[in-house]
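S.K.: Next one to model:
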Amino acid sequence: MTNTTTSHERPEGVGRRIVVVGGVAGGMSAAARLRRLCEHASITVIERSGHVSYANCGLPYYVGSVIEDREDLVLQTPERLQARFRLDVRVNAEVVSIDRERREVRVRSVETGEASVLPYDTLILSPGAVPIRPSIPGADRMRVLRTVEDAERLASEVTTRPRSAIVVGAGFVGLETAENLAHHGIPVTVVEARSQVLPVLDPELAIAIEETLERHGVRVITGAGVAEVHAWGVTLDDGQEVEGDLVVAAVGVRPDVRLARAAGLELGPHGGILVDETSRTSDPAIYAVGDAVEKVDAISGSLELVTLAHVANRQGRRVADHICGRAVEARPSIGTAIVRIFDTVAASTGLSEQRLRALGRAYQVVRAHPMSHASYYPGAQPMSLKVMFDPSDGRILGAQAVGGEGVDKRIDVLATAIAAGLPVDELANLELAYAPPFSSAKDPVNMVGYIAENIRSGTCDVVEPEEVESLVRDGWTLLDVRTAEEHRHGAIPGSVSVPVDELREHLESLGDGPFVVYCAVGLRGHVATTALLEHGFKARNLNGGHRSWAAWKAAERMALAG
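M.R.: As a prediction, the model looks like this:
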């Protein structure tokens, strides 16, 4: 894509006419920042819905009555924006076309149909994304959740107490919607065409979310899509029939590029608006931000569709800076996201192992299962951490965390480390806040760094859960170094039990090996593995121990069942 300068550009300041299409995250961020930087510009915001600057991510919680007052979702009103920023905000208005030659947009009132023409010197497109409705019979019966109006409609239907509900799609919005419908006592079934819930996670972490849903009474069906929607429920493509008076589609969104396409602006490989490092489109007078725009992924370098509010807000702010003549540095996205489903939190940043494998990218994995804070302080909760890194330079490529308390803190530290370019080993050296109610002297993030040090230095070679069966077939001995009681309560089939504290006394009876060593989470396994190596045995430690292997097996079983 190329941009050229144009003689139509007006100087900064008085008389500059800026039109913003879309009044939610990216658009409103741009408009407010523009006013703070340029007091004398004419700034008009056009929003199709009846609300601007609303908390889109809070909509499921309004449906679940966790947020009781609709007004709590609306961060600003046109009246307040006019009073504070002198913004001309027009709701229930839609830009129906762009005349790039004349630099005009045609605006139509959603309520009356009345049309008008609005000139611009600079145009900012922030149309967002639209919910995807499957192209199947009866799709018009499905509800969606994208706007305040959608939330009001769904909340109204919930008050009629449907006998049951179906949520189609198990991404962030789908699972939040399912949880909030369940809060009303409505039996809920989640249907996901892929083999797991939360596809942004790797299967062995996503399984914890699936188990949480089922523990709270939400039925989960994976590996089957919806073929038809009926008044009584849905028929799946494998022939199953699922009853549900209320059916909600949460299968994803697609960038709203109708205006951009009609105006002849360049689109990217995923169908989003193509922009340069300053968020300018192929027309130098038009910028685009938010969910409709393709963004550079910080890890792969490829263009992706990232539908995150904080990314849209950041883009809007940077566009305003560029329009007002400030230097702007491009910042690729690492896709940091988090969700809480009932009592379980899942978060991710960067690329998953599945995505790295699909890209053919070399990587290694650190798995850890620490407690949220000092185990001796009441209330400590377990979490699972998974970090992928480049084996050549230690660069962190992605991270995932599932647990309860403290997951948000750890994923934010790891996202910051990715943004700062820290190699995974350096996580061991981070000085993080410590007191028993908040962490341990070795924070979970530090633990990831220590494990990575051992892997990268060759101190301890690790085995991934999916490698165990093939290694056993090749003659490796599985050695369980947990206590005898732990072994009795559940062990990897075929493993030999020798507690780590008794290992040295049993070296002669172990056989020649080689050994795949495991404990509960990897720590005792590391101690045993290094001892075996010192005594001349060939040994490798199971990455993440029995807990990671058990999660991987559970995910495998669920995928086969689905």
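S.K.: all contacts plus neighbour counts: C-alpha atoms, from now on.
M.R.: Fine.
S.K.: So residue 332 versus residue 314, what's the distance?
M.R.: Going from residue 332 to residue 314 by CA to CA, to the nearest Å gives 11 Å.
S.K.: contacting residues around the residue sitting nearest the centre point of the chain?
M.R.: By CA atoms, centre = their mean, the chain has its centre lying nearest to residue 337, at 3.7 Å. The contact partners of residue 337, by CA atoms under 8 Å, 6 or more residues apart in numbering, come to 308, 347, 348, 349.
S.K.: In which helix or strand does the second one reside?
M.R.: When you say that, I think you mean residue 347. Using DSSP states H and E, residue 347 falls within strand 344-350.
S.K.: Follow the chain on from that strand and name the next helix or strand.
M.R.: That would be, after strand 344-350 and using DSSP H and E, helix 353-359.
S.K.: Please point out which parts of that next one sit buried.
M.R.: For helix 353-359, the neighbour count (16 or more other CA atoms under 10 Å) marks 353, 355, 356 as buried.
S.K.: Using a markdown table, lay out those together with distance to residue 119.
M.R.: As requested, those are exported to a markdown table (distance: CA to CA, whole Å):
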| residue | distance to residue 119 |
| --- | --- |
| 353 | 48 |
| 355 | 44 |
| 356 | 46 |
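S.K.: follow-up on the earlier one: list the buried residues of the strand holding residue 347.
M.R.: Neighbour-count burial for strand 344-350 [16+ other CA under 10 Å]: 344, 345, 346, 347, 348, 349, 350.
S.K.: Please convert these to TSV, extending it with distance to residue 116.
M.R.: Formatted as TSV, the buried residues of strand 344-350 follow (distance: CA to CA, whole Å):
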residue	distance to residue 116
344	50
345	48
346	47
347	45
348	45
349	44
350	44
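S.K.: now the other sequence, so there's something to compare against:
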Amino acid sequence: MQKAPDAPGRRVVIVGGVAGGMSAATRLRRLDEEVEIVVFERGEYVSFANCGLPYYVGGVIREREDLLLQTAEGLAARFRIDVRTSSVVTSIDCSSRTVSVLDETTGRRYSEPFDSLILAVGATSGASLPGEGVPVRTLRTVDDVDAIDALLDITPTGARAVVVGGGFIGLEAVENLFRRGVNVTLVQRGDRPLSPLDPEMAAPVIEALELHEVDLRLNTTVTRICAGRVELSDGDAVEADMVIDARGVRPDAALAMDAGLAIGPTGGIAVDAFQRTSDPFIYAVGDAAEKVDAVDGAASLVTMAGLANRHGRAAADAICGIGRPSRPALGTAVVGLFDLTIAMVGWSEHRLRAAGRPHRVVHTHPASHATYYPGAETMAMKLLIDPASDEILGAQIVGGAGVDKRIDVLATAMAAGLEASALAELELAYAPQYGSAKDPVNLAGYVAGNLVSGTTRSIQWHELEDARTAGALLVDVRSRGEHAAGSIPGAVNLPLDELRARAHELPEGRIIVHCQVGQRGHTAARLLSQLGRDVVNLDGGYATWIAGTRTVRAPQMSAA
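M.R.: You can find the predicted model right below:
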């Protein structure tokens, strides 16, 4: 096993004063009162709540000062940390252990020595959007939100904004601009917003955007910005008073690369389990540093504030000789969009297919709490499982209340190495207003256990067409009223309560049964299988099928 350094560095320089950098600085001080700590931050502010920036734009966070968690003066007083804002580290000399610094306030250039160096430089945007004539901002700094807020204050009611990029920040920008009464166009390069979601799980996101009259442009890019408008690759142009550039970011690894530090296959700074770079006296944390993926053990980029804070602390521990290896990254994430909560952990089905990795899928549509207690909300839950080991490979949940709680349980289960079927045995808190006696996590475990034991067999929504082409009969076991309200074309309606008496009416050959969300379909499949029929259940039922087929396209089947 790798070991952390045995002796603390007496002078630690940190480049970057937000999440990872400031976590490292304050942890260092708590561990060692004597160590000298210098933090360089290129911006004017340190230790600000960058994840809260969109919500200040939307007026949810009302006071600007609430975003500023600490000041340079406060950090000096409480932690004896020398914080230098508006200071850019321009180069690293590994042999002399010095950094070159530009003070942007005075223009002075100078050299600063270090015993240990922590790079918490974050991520950087790609190329600028083409053209000019409309103000373009990101949503990454306090200066950004100040500029956006000022634009909204001087723009008359009915302001128009184009948000470029439908990831986490893009969706947060859309919601908060909507709160401010802005007419929003969302331009997304891919075929669905929040591309880590699988198609059927993205359907509620698209519906929420459409419900709130967001002009959603999928499979589209910005070709040019000119006076008062944004031209798009679909040949259209939209008027705009501002553009929010929320496209993906990449690791800001230029400083490390110029210093000769190893860069990993993802483009991030390569680090070991203690956050050390290829130079044992230099560490890297946050969005610029590579992580180890928890599913396949490969190098990965995970740009989450929680990991940045955790790894900043880990680097400080290593410098002080008490470090423990960092755990692999699960990529647990959650985002709100209007009345939806969208959460994920681990790998998506799309990613598993692209990697050619075998997997099993479970879809459920449970309620947030007991349905007899007022206010229960339905969620769509997807669990991805290794068919050989029963290992949990990932999960996605979209819904209202309770989504965040369930994704955290699943992330904990993944970190603990629990098998998917073991989710059924978790003893989770229950009261009618908080959950059900069979929690949604337990229910997913029951379905996983049935698949492991062979008690049931399932087919996915995007496999249905090929199965029917091959001769399978689709039987809808919902009530006649449900079938009349909306059905899969060509399905035979035979309600579950009549199935036992009328099973003889079904022709020979493979049968696919389905209900609304999968539970009655499981009962029907068990009944027919015990009558000797070749039967599979449509996983997630009609609800999953309709969500998938309403989305742009089904995932491509892997040749593997």
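S.K.: Residue in the second structure paired with residue 461 of the first structure?
M.R.: Applying TM-score structural alignment, one finds that residue 461 of the first structure aligns to residue 457 in the second structure.
S.K.: Skip the chain neighbours and tell me the closest residue to that match.
M.R.: residue 536 (5.0 Å; CA to CA, 6 or more residues apart in numbering).
S.K.: Show the contacting residues for the counterpart of residue 169 of the first structure in the second structure.
M.R.: In the second structure, the residue matched to residue 169 of the first structure (TM-score structural alignment) is residue 165. By CA under 8 Å, 6+ apart, residue 165 of the second structure lies in contact with 186, 187, 188, 189, 245, 246, 247, 248.
S.K.: Return the subset of these lying in strands.
M.R.: Among the contacts of residue 165 of the second structure, the members falling in strands (DSSP state E) are 186, 187, 245.
S.K.: now the aligned residue in the first structure for the last one: how far from residue 187 of the first structure?
M.R.: To tie it back to what came earlier, the one meant is residue 245 of the second structure. Aligned counterpart of residue 245 of the second structure in the first structure: residue 249 (TM-score structural alignment). According to CA to CA, residue 249 of the first structure stands 16 Å off from residue 187 of the first structure.
S.K.: more neighbours, these two?
M.R.: Using other CA atoms under 10 Å, the more surrounded residue of residue 249 of the first structure and residue 187 is residue 249, with 23 against 18.
S.K.: Please give me every residue in contact with the more buried one.
M.R.: 132, 133, 142, 143, 144, 145, 167, 168, 169, 174.
S.K.: wouldn't residue 371 of the first structure be in contact with residue 447 here?
M.R.: No: contact between residue 371 of the first structure and residue 447 fails when scored by CA atoms under 8 Å: they sit 10.9 Å apart.
S.K.: coming back round to it: identify, from the contacts of residue 249 of the first structure, the entry nearest to residue 238 of the first structure.
M.R.: residue 168 (14.8 Å; CA to CA).
S.K.: What's the local residue count around that closest one?
M.R.: Residues near residue 168 of the first structure, counting by other CA under 10 Å: 26.
S.K.: cool, residue 252 of the first structure as well?
M.R.: Applying other CA under 10 Å, we find 18 residues neighbouring residue 252 of the first structure.
S.K.: how about it, what does it touch?
M.R.: Residue 252 of the first structure sits next to 131, 132, 169, 171 when contact means CA under 8 Å, 6+ apart.
S.K.: Do you have the strands of the stretch 351-500 of the second structure handy? List them.
M.R.: With DSSP state E, counting those that start in this stretch as the criterion, the stretch 351-500 of the second structure has strands at 360-364, 380-385, 392-399, 458-459, 473-476, 492-493.
S.K.: swap in the stretch 1-150 of the first structure?
M.R.: Secondary structure of the stretch 1-150 of the first structure by DSSP E, counting those that start in this stretch: the strands cover 17-21, 42-46, 88-90, 93-99, 104-109, 115-119, 122-125, 129-131.
S.K.: Brilliant, that's me finished.
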